[in-house]
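**Q** Sequence first, then the predicted structure:
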Amino acid sequence: MTRKMDHHLLEKYLKGDATAEERRQVEAWLEDAPEEWVDAFMAGQHGPAFPGADKAAFTERVMDRVRPRRARWLQVAAVLAGLLAAGWYLLKPDKFKPRAPEMVDIFVPANKTGAITLPDGSKVIMNAGSTLRYAKNFEGEARAVSLSGEAFFDVQPDTEKPFIIRSGGLSTRVLGTSFNISAYPGARKLTVTVLTGKVSVQDTLSHRAVTLLPSQKAVFTPESALLSAETVSHPENEIAWRQGRIIFDETPLLEVAEVLSRRYGVQIVLQGDHLAQCRFNGQFEHDSLDAILRMITRLTNTRAKRAGDTVYLSGKGCASPN
């Protein structure tokens, strides 16, 4: 039965800090240690597994110096070579370990929008309450970003390096195009709307995917894990928020409440399930929340009561949902 070895003792051994007794303990353990302990050692508390190519190269170099005199040491030498290579890897992190890319986090607070230019020249306009995260220099084989919230992307073409946005349960892949993504945490649906070019949208769990062309939208419902594509009559309405405008076109009142909650940094609560599917039409530009609520209550037969950062909508509502 293989004896368990303390990782801290192994590290002391590899660094040359072990006492004579500790060296004997390690060498005794090496006699019956399986070779997979090399990877187990690296995958424990010491970071990622040793890269295969580097591990093979270092093992070969160490084995050139380690020539056991007895057959029983052949396995020991192989394991020791791997551990020595691992030790070299640990002691030379800057040279042999993959360097973690420097990450950039951009956050836009409620009732504001923000515009940024990414390292490749792509433009991003972010809606209120949104966060974008990406590697500072777009290192790697893809231009990958993570989005929580809503943003409009105008991506620079690069056939050698696709642009990938991870947002909620969706992965959106493009080469060069313009599109809008809405993927706020807790939202009842996530959407990707294409204005120009072509976009592939994939559910990261099921790997189902849809391909979108201009004036098409992908809709993903996290609760049911359904991903579908539909045609959009007025795709420009999806990005009206860039000019500070909000457009509701036969929009369910529950969705209206979600949009306004995110935009103004409040929580709008519908008191009664019968209000959820009331439809609302309206266009607003730089209007105050109170002005919008007055319009909503007048057209949906509801009343609004505000308590701090929470707004309660109640009342009879629509006689019959449209």
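**A** Now that the structure is in, tell me what you want to look at.
**Q** When you work out contacts or count neighbours from here on, use the C-alpha atoms and nothing else.
**A** OK.
**Q** for the strand or helix carrying residue 86, packing partners?
**A** Using DSSP states H and E, residue 86 sits in helix 73-91. Contacts defined by 3 or more C-alpha pairs under 8 Å, 6 or more residues apart in numbering; DSSP states H and E place helix 73-91 against helix 7-15, helix 20-30, helix 36-43, helix 52-65.
**Q** Can you get me a residue count around residue 305?
**A** 13 (other C-alpha atoms under 10 Å).
**Q** so it makes contact with residue 313?
**A** Yes. At 6.7 Å, residue 305 and residue 313 qualify as touching, with contact defined as C-alpha atoms under 8 Å.
**Q** that older thread, export the helices and strands packed on helix 73-91 as JSON lines, with columns for mean neighbour count and distance to residue 221.
**A** As requested, these are exported to JSON lines (neighbours: other C-alpha atoms under 10 Å; distance: least, C-alpha to C-alpha, whole Å):
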{"stretch": "helix 7-15", "mean neighbour count": "17", "distance to residue 221": "46"}
{"stretch": "helix 20-30", "mean neighbour count": "15", "distance to residue 221": "54"}
{"stretch": "helix 36-43", "mean neighbour count": "16", "distance to residue 221": "37"}
{"stretch": "helix 52-65", "mean neighbour count": "15", "distance to residue 221": "40"}
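**Q** Of all those helices, which one is nearest residue 75?
**A** helix 20-30 (8.1 Å; C-alpha to C-alpha).
**Q** take the one below as the second:
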Amino acid sequence: MEQNYSKALALLEKFHAGKCTPEELELLDNWYRSIDQGEEIMPVNQALSDQYQQQFLLNFRQATEKPKPRYRRWIAAAAAAVLLGVGISYLLSPKKNHPAPNDYLAITNTDTTPKLVVLPDSSQVWLNTTATIRYKKNFDLTHRQIQLTGEAYFDVKGDEKNPFVIRTRDINIRVLGTQFNVEAYPGEELSRVILSRGKVNVRSAHDSSVSVVLKPGYAASFSNEGRNFDIDKVNTLQTDSWKHGAFSANDISFKDAVNRLCGHYGYTVNWQNTKDINKHVNVLLNNTDFRNVLSNLCYINRKNYRISDKQVTIY
């Protein structure tokens, strides 16, 4: 029992550190679904620091999809149960009546260059660095649904009878056949869809009545805080420039641009100077050397930086 408990805690520590594989995230998801919905969950262990608990909740929110309203209860229940060790044995022996992790395929771009994925229906997906797509093994012309975390550019094969659906943390995108870019980075307030060709329907994952139909040359930005869409005309020539090796910050905040860049290269960011970091930048840099791009971004926002090991400090 002690050995099993240690293994479970090790898995939870991986989750807290953001290092879980898609299969391990699915295991945690299955574990939650095994909990009796009428079961009373004990209070969170007061011995653990508030910072640890808040970070655990934040990681849970960023790392998993929210397909149904019950997700908010999931966060509270899972955090309380996990921090107390409730139901920990399930993590090591999931029940057979729940979907197995092997039912899904997950593809993550761990390189610093774009990764092209051709789906079973011949649709093409370019994954930006750190982006992940996840879909069931029975993905075919009649079951075209995937989950996305991060940024990806899609060229979807047309099929009027079987729409292609992309689900992210905050938005769901329904398309027939088109080209578009999706930005759904964990930790960022905004999720965005930029349409190059065709037509897409974009809906809130929290309220299906909140939706927009997007035309080519426009972007739909969804605010996780305001739970609404803003529509803006954009330069679509810049939309997929990252596919060809460039670094593109297409009307996003300086903070998000730096976080994306550093995340792509495995760096963390220490913000000592937060003045004007939410001001938007619009840059396209063909020289994607990490220090060169970081230097240019900081120059635009009148910031200095220093690098120590794998941490970037902005001051």
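**A** In hand now; what should we look at? Small disclaimer: the values here were computed from a predicted structure and weren't measured.
**Q** Figure out which of the helices and strands packed on helix 73-91 of structure 1 is closest to residue 115 of structure 1.
**A** Nearest of these (C-alpha to C-alpha): helix 36-43, 40.6 Å.
**Q** Quickly note the distance from residue 244 of structure 2 to residue 312 of structure 2.
**A** 26 Å (C-alpha to C-alpha, to the nearest Å).
**Q** who's more crowded, those two?
**A** A count of neighbours by other C-alpha under 10 Å puts residue 312 above the other of residue 244 of structure 2 and residue 312, at 19 against 10.
**Q** Buried ones in the helix holding residue 86 of structure 1, by neighbour count?
**A** Buried residues in helix 73-91 of structure 1, counting neighbours by 16 or more other C-alpha atoms under 10 Å, are found at 73, 75-90.
**Q** Stretch 224-234 of structure 2 now?
**A** Buried, per 16+ other C-alpha under 10 Å, within stretch 224-234 of structure 2: 224, 228-229, 231, 234.
**Q** Same check on stretch 210-222 of structure 2?
**A** Within stretch 210-222 of structure 2, judged by 16+ other C-alpha under 10 Å, the buried ones are 211-212, 214-222.
**Q** Residue 220 of structure 1: helix or strand, and which one exactly?
**A** strand 216-221.
**Q** What's the first helix or strand after that strand?
**A** strand 226-231.
**Q** packing partners for that following strand?
**A** Counting by 3+ C-alpha pairs under 8 Å, 6+ apart, strand 226-231 of structure 1 packs on strand 209-212, strand 216-221.
**Q** Once aligned, what mean separation remains between it and structure 2?
**A** Taken over the aligned residues, the distance from strand 226-231 of structure 1 to structure 2 averages 2.1 Å (mean C-alpha distance after the TM-score superposition for structure 1).
**Q** What range does that strand cover in structure 2?
**A** Using TM-score structural alignment, strand 226-231 of structure 1 corresponds to residues 228-233 of structure 2.
**Q** Run the chain-centre distance for that stretch.
**A** 20 Å (C-alpha atoms, centre = their mean, to the nearest Å).
**Q** How about stretch 194-210 of structure 2?
**A** That offset, for stretch 194-210 of structure 2, works out to 17 Å (C-alpha atoms, centre = their mean).
**Q** which residues are in contact with that stretch?
**A** By C-alpha atoms under 8 Å, 6 or more residues apart in numbering, the surrounding residues in contact with stretch 194-210 of structure 2 are 66-69, 167-182, 211-220, 222, 227-229, 234, 236, 239.
**Q** hey, where'd the helices end up in the stretch 1-150 of structure 2?
**A** For the stretch 1-150 of structure 2, the helices defined by DSSP state H, counting those that start in this stretch cover 2-16, 22-34, 50-63, 71-84.
**Q** quick check: angle from the third one to helix 2-16?
**A** Just to be clear, that refers to helix 50-63 of structure 2. Calculated by axes from the mean of the first three to the mean of the last three C-alpha atoms, to 10 degrees, helix 50-63 of structure 2 forms an angle of 70 degrees with helix 2-16.
**Q** could you give the angle of helix 50-63 of structure 2 to helix 22-34?
**A** In terms of direction (the same axes, to 10 degrees), helix 50-63 of structure 2 departs from helix 22-34 by 100 degrees.
**Q** Could you do the last one as well?
**A** Relative orientation of helix 71-84 of structure 2 versus helix 22-34 (the same axes, to 10 degrees): 100 degrees.
**Q** Would you mark the buried spots in helix 71-84 of structure 2?
**A** 74-84.
**Q** follow-up on the earlier one: as JSON lines, the helices and strands packed on helix 73-91 of structure 1 with distance to residue 294 of structure 1 would be great.
**A** JSON lines is the format used below for the helices and strands packed on helix 73-91 of structure 1 (distance: least, C-alpha to C-alpha, whole Å):
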{"stretch": "helix 7-15", "distance to residue 294 of structure 1": "66"}
{"stretch": "helix 20-30", "distance to residue 294 of structure 1": "77"}
{"stretch": "helix 36-43", "distance to residue 294 of structure 1": "60"}
{"stretch": "helix 52-65", "distance to residue 294 of structure 1": "65"}
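**Q** what's the mean distance for the longest strand belonging to structure 1 versus structure 2?
**A** In structure 1, taking DSSP state E as the definition, the longest strand is strand 143-154. Here the mean offset of strand 143-154 of structure 1 against structure 2 after fitting is 0.6 Å, by mean C-alpha distance after the TM-score superposition for structure 1.
**Q** From the contact counts, what lies against the helix or strand following that strand?
**A** The C-terminal neighbour of strand 143-154 of structure 1 among helices and strands, as given by DSSP H and E, is strand 163-167. Judged by 3+ C-alpha pairs under 8 Å, 6+ apart, strand 163-167 of structure 1 is in contact with strand 143-154, strand 170-174.
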